[in-house]
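Enquirer: Below are the sequence and a predicted model for it; my questions follow.
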Amino acid sequence: MKKILGILGVAFLGGAVSLTGYKMLLEQPQTVIQHQEPALQTVKANYTSPILNTSSVPTDFTEAAESTVHAVVHVKNTAVRTQQDPVSFFFGGNGTRKFEQVGTGSGVIISPDGYIVTNNHVIDGATDIEVTLNNKKKLKATLVGADSERDIALLKIETDVDLPNIPFGNSDNVKVGEWVLAVGNPYNLTSTVTAGIVSAKGRDLEGNRNIESFIQTDAAVNPGNSGGALVNTRGELIGINTAITSRTGSFIGYSFAVPSNIAKKIIDDLLEYGTVQEAILGINIDQGEKDIEGVKIGSVDKDSDAVKAGLKEGDIITKVNNIKITKFSDLKGQLTAKRPGEYVDVTVNRDGTDLTKTVKLSKKSTFYSTTLGTNFKDITDKDKKMYNIEGGAKIVSTVNRIFLEYNLDKGYILTKINGKSISSASEATSVLDGSQSGRFLLEMINPKGEIERFRY
């Protein structure tokens, strides 16, 4: 009997061990975790919160997405690059080889007849531009014009049908905290829509020497989104997505867009004049004043309309056309969206008193190239006739050590950069400062009328 009980005990024990091993090795353990939300601390107060009209707060972005996604296109650019090839040199070649470099981005259709706005860096240096519509149709695009300083370019595609397009909104009316959508083609993922809010306006990015009036959002933007649309919940274009702040190259929380008012003004200028018309107030800023809300006038150009309007040194600009100005990027953004000859109402604080002056904007006459450390201005009709040229950029002053060493200073006219003719001072600085290579073959006319060429 004891023997039988011992056998049964061993059997039960073996079964238990086997069952335990099966549970541990073959079955997935299941763990049930109970979540308990901590109670929020309640603080009593005498303040009664106003009742919000929640019906006006957007919770559904489908209409805005539907009205915009078909008007955002995929932009593919192909550029022919030249690269040093020492192997070719040893086998009787010229030591270089050509190769195609392909880049992609986004663009926004802004008219039914096929005008498309994108970033200049999306198509910079392209020899071939192809646009893919949201319906997968591919079309060749031509470059109408570009402005590298503000990173905006205008393309045109030909089609027999009216294209879906996005109307421009007024970027001055955009409010911090407002919902926005970013529409584009990140990582070649076409027709991608992300949502966020406006985080800031008039943002000045460190290291960006050009546009200083970005709209900052937290809508996810990644490589490929460049040139895409930033729209409000009504489906209006309020910005062109342009940049992100990142240490990895991917989105980490903030993206930046060129305001639509600036983009529209640039497009209108390119269509009407072929180049951007820059407007200035005719003042110099007091860069030493940092702890004020507004922009302090350091000096007033005696030949500008600012003198006639009554602006004075020491005035602090607080508004332009009733738009609040708290820093220089706010002022620059307002002026960038205007044309020479337009009138603006400038509110200044003078010794504690607010005054409003109506100022006629002047045309910017000199343009500074940070690459060359040189100021240029447009040539006159007299210059064109004297040197038998159609366009160019005359050197006004320079701090470039090499230029000074070779006496390439006042009076020299820059006519070509890397074999391309230059029509104006604005175009010259745009090409020079927008180049990625930083290497130039400069063709100039000296004051004697002789052509000189320099590699820089």
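Expert: Here it is on my side, so go on. Numbering: from 1, shown residues only.
Enquirer: can we go C-alpha only for contacts and neighbour counts from here?
Expert: Noted.
Enquirer: for the helix or strand containing Leu270, packing partners?
Expert: Under DSSP states H and E, the secondary-structure element containing Leu270 is helix 260-272. Here helix 260-272 touches strand 138-147, strand 152-157, strand 237-244, helix 328-336, going by 3 or more Cα pairs under 8 Å, 6 or more residues apart in numbering; DSSP states H and E.
Enquirer: need the next SSE after it, C-terminal direction.
Expert: strand 279-280.
Enquirer: roughly how far out does that next one sit from the chain middle?
Expert: For strand 279-280, the distance from its own C-alpha centre to the chain's C-alpha centre is 20 Å (Cα atoms, centre = their mean, to the nearest Å).
Enquirer: ok so, going back, can you tell me which of the helices and strands packed on helix 260-272 is most buried?
Expert: strand 237-244 (a mean of 28; mean count of other Cα atoms under 10 Å).
Enquirer: re earlier: contacts for the helix holding Leu270, please.
Expert: Residues outside helix 260-272 that contact it (Cα atoms under 8 Å, 6 or more residues apart in numbering) are 117, 144-147, 152-154, 168-172, 237-240, 275-277, 333, 336-338.
Enquirer: ok, second structure coming up, stack it against the first:
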Amino acid sequence: MVRAGSFVAALMLAVAVAGPAQAQTRVAPDSNRVAPDSKAQVQLSFAPIVKRVAPAVVNVYAQRTLRQQGGSPMFDDPLFRRFFGDGPLGMPKDRVESSLGSGVIIDRSGLVVTNHHVIKDATEVKIALSDKREFEADVVLKDDRTDLAVLRIKEKGDYPFAEFGDSDQIEVGDLVLAIGNPFGVGQTVTQGIVSALARTQVGVSDYRFFIQTDAAINPGNSGGALVDMEGRLVGVPTAIYSRSGGSIGIGFAIPGAMVKFVAEQAKSGGGLRRPWFGATLQNVTPDMAEALGIKRPVGTLVAGMSANGPAARAGLKVGDLLVAIDGFEIDDLDGFGYRYSTRPIGGSAKLSIIRQGKPMTVEVGLVAAPETVPRDERMIRAISPFQGAVVANLSPAVAEELRVPNALEGVVVKSVETGALAGRFVQKGDVILEVNGTKIDTTKTLEKVTQSDPGSWRVAVQRGGEVVRFAVRS
């Protein structure tokens, strides 16, 4: 270890030994560098931006009530509870959990965007403005696939709001501000730059396409605002990379284009409808790139096609390489998913493709996936490998919701209750093909099959494009 004083002495000695000849080789200062020549330049500040945006950034308080498991079914009897109450007899008690995050008001009527994980399973949501006013809020729309939720403040009023910027126009190196409530300490502003764009190796949502920033983002910032130097909303912070739980300069935000898409769907009053592509895609490997005659592995390859989907109707074929959508270059499958899913339904998208080495352009109609058969959701309650699973009939709409590849008919596992028997055998997104030799074509068929006790179960499911078979004794 070298002390500071010793280092300075050594440096002076080195300069003296180098002599005049080497001293003359110093590079002249950059002539473009000038000292500030006015008070305004010395006092440059982000304060005007913060004053404009901060009133629109809110705290989101969510509460969820969890029922504790009791020791005996008698404790659920209303008559028993009337006489004994919630005493020390092992009765189940309600436990309230709270979570704190941030949100952004996006229109003057009080519409607020935040992260889905902030309000997940909430039974009560409150909004606190920067001026300390608090309001109850309703959940208008929530989507775990994008990790976004839209709330509405119940009390009517004229609220401060943030305007959307164009997240497609920001570049690496641009200055940005993150505004939120980290660790519950109160509204906080941090400054940094855009560190990277189109980050896809972040598994916090189905659409893995994030803005990376070194503006300090910590727990509690989730759902807040990432704004540009004009005070426009370009992203919603959602995750950090950290070994300690605090910021180490690697934070991720959902791009404003995705946030705006979800918010506009909420304003329309309907559910979230995404455009359906109707094809299975895969990433390009270096070996595949060489075989396709391209210099580097970019784009995404059409690997499968729905017979009457938008991709097929546009004339796309298996083996086509998709390299751009509406002028935006596609790096990989996640990049395509983000670009395509943020296009508005009703229009069209221009795809730049390479087919057998030749560049082409095709136009795909942007339509919602159809629900060709009623989903007829059912909870399987009979003792079987599916007990506690919620199943639904497959259609393009259900397949798109659950991201089920190459399956447009049959029965799919939509969810599994926590702790249910089904959790040991099947998982969300499994397509149930066959049980004890019976083809499972509808949820009604599966329910009927599970109502008997065959002694053993032979099951075939499609999982991630592969068929998995297993046997279970009753």
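Expert: It's in. Small disclaimer: the values here were computed from a predicted structure and weren't measured.
Enquirer: can you tell which of the helices and strands packed on helix 260-272 of structure 1 is closest to Lys23 of structure 1?
Expert: When these are compared by Cα to Cα, strand 237-244 sits nearest Lys23 of structure 1, at 51.2 Å.
Enquirer: Mean per-residue distance, the closest one versus structure 2.
Expert: Superposing on structure 2 and averaging over aligned pairs (mean Cα distance after the TM-score superposition for structure 1), strand 237-244 of structure 1 comes out at 0.8 Å.
Enquirer: Which other helices and strands does that strand contact?
Expert: strand 229-232, strand 255-259, helix 260-272.
Enquirer: let's go with 6 Å and repeat that
Expert: Using 3 or more Cα pairs under 6 Å, 6 or more residues apart in numbering; DSSP states H and E as the contact definition, the elements that strand 237-244 of structure 1 packs against are strand 229-232, strand 255-259.
Enquirer: Pull up the aligned stretch in structure 2 for it.
Expert: Under the alignment (TM-score structural alignment), strand 237-244 of structure 1 falls on residues 233-240 in structure 2.
Enquirer: for stretch 336-356 of structure 1, how far is the first residue from the last?
Expert: End-to-end distance for stretch 336-356 of structure 1, by Cα to Cα, to the nearest Å: 20 Å.
Enquirer: thinking again about what came up before, can you give me how far the match of strand 237-244 of structure 1 is from the chain middle?
Expert: Worked out by Cα atoms, centre = their mean, stretch 233-240 of structure 2 lies 10 Å from the chain centre.
Enquirer: Outside of that stretch itself, list whatever touches it.
Expert: Residues outside stretch 233-240 of structure 2 that contact it (Cα atoms under 6 Å, 6 or more residues apart in numbering): 163-165, 167, 222-227, 250-256.
Enquirer: Narrow the residues you listed to just the buried residues.
Expert: 163-165, 167, 222-227, 250-256 (16 or more other Cα atoms under 10 Å).
Enquirer: List the buried residues of the helix or strand that contains Met288 of structure 2.
Expert: Using DSSP H and E, Met288 of structure 2 sits in helix 286-292. For helix 286-292 of structure 2, the neighbour count (16+ other Cα under 10 Å) marks Ala289, Leu292 as buried.
Enquirer: Then stretch 202-211 of structure 2?
Expert: Ser205, Asp206, Tyr207, Arg208, Phe209, Phe210, Ile211.
Enquirer: Next: stretch 314-334 of structure 2.
Expert: 316-317, 319-325, 329-334.
Enquirer: once the structures are aligned, where does it end up in structure 1?
Expert: Using TM-score structural alignment, the partner range for stretch 314-334 of structure 2 is residues 309-329.
Enquirer: Would you mind measuring the gap between the ends of that stretch?
Expert: 23 Å.
Enquirer: what comes into contact with it?
Expert: By Cα under 6 Å, 6+ apart, stretch 309-329 of structure 1 touches 202, 212-213, 293-299, 344-350, 357, 359.
Enquirer: Kindly supply the PyMOL command isolating those of the residues you listed that are buried.
Expert: The buried subset of those, as determined by 16+ other Cα under 10 Å, is captured in PyMOL by this line:
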select buried, resi 202+212+213+294+295+296+297+298+299+344+345+346+347+348+349+357+359
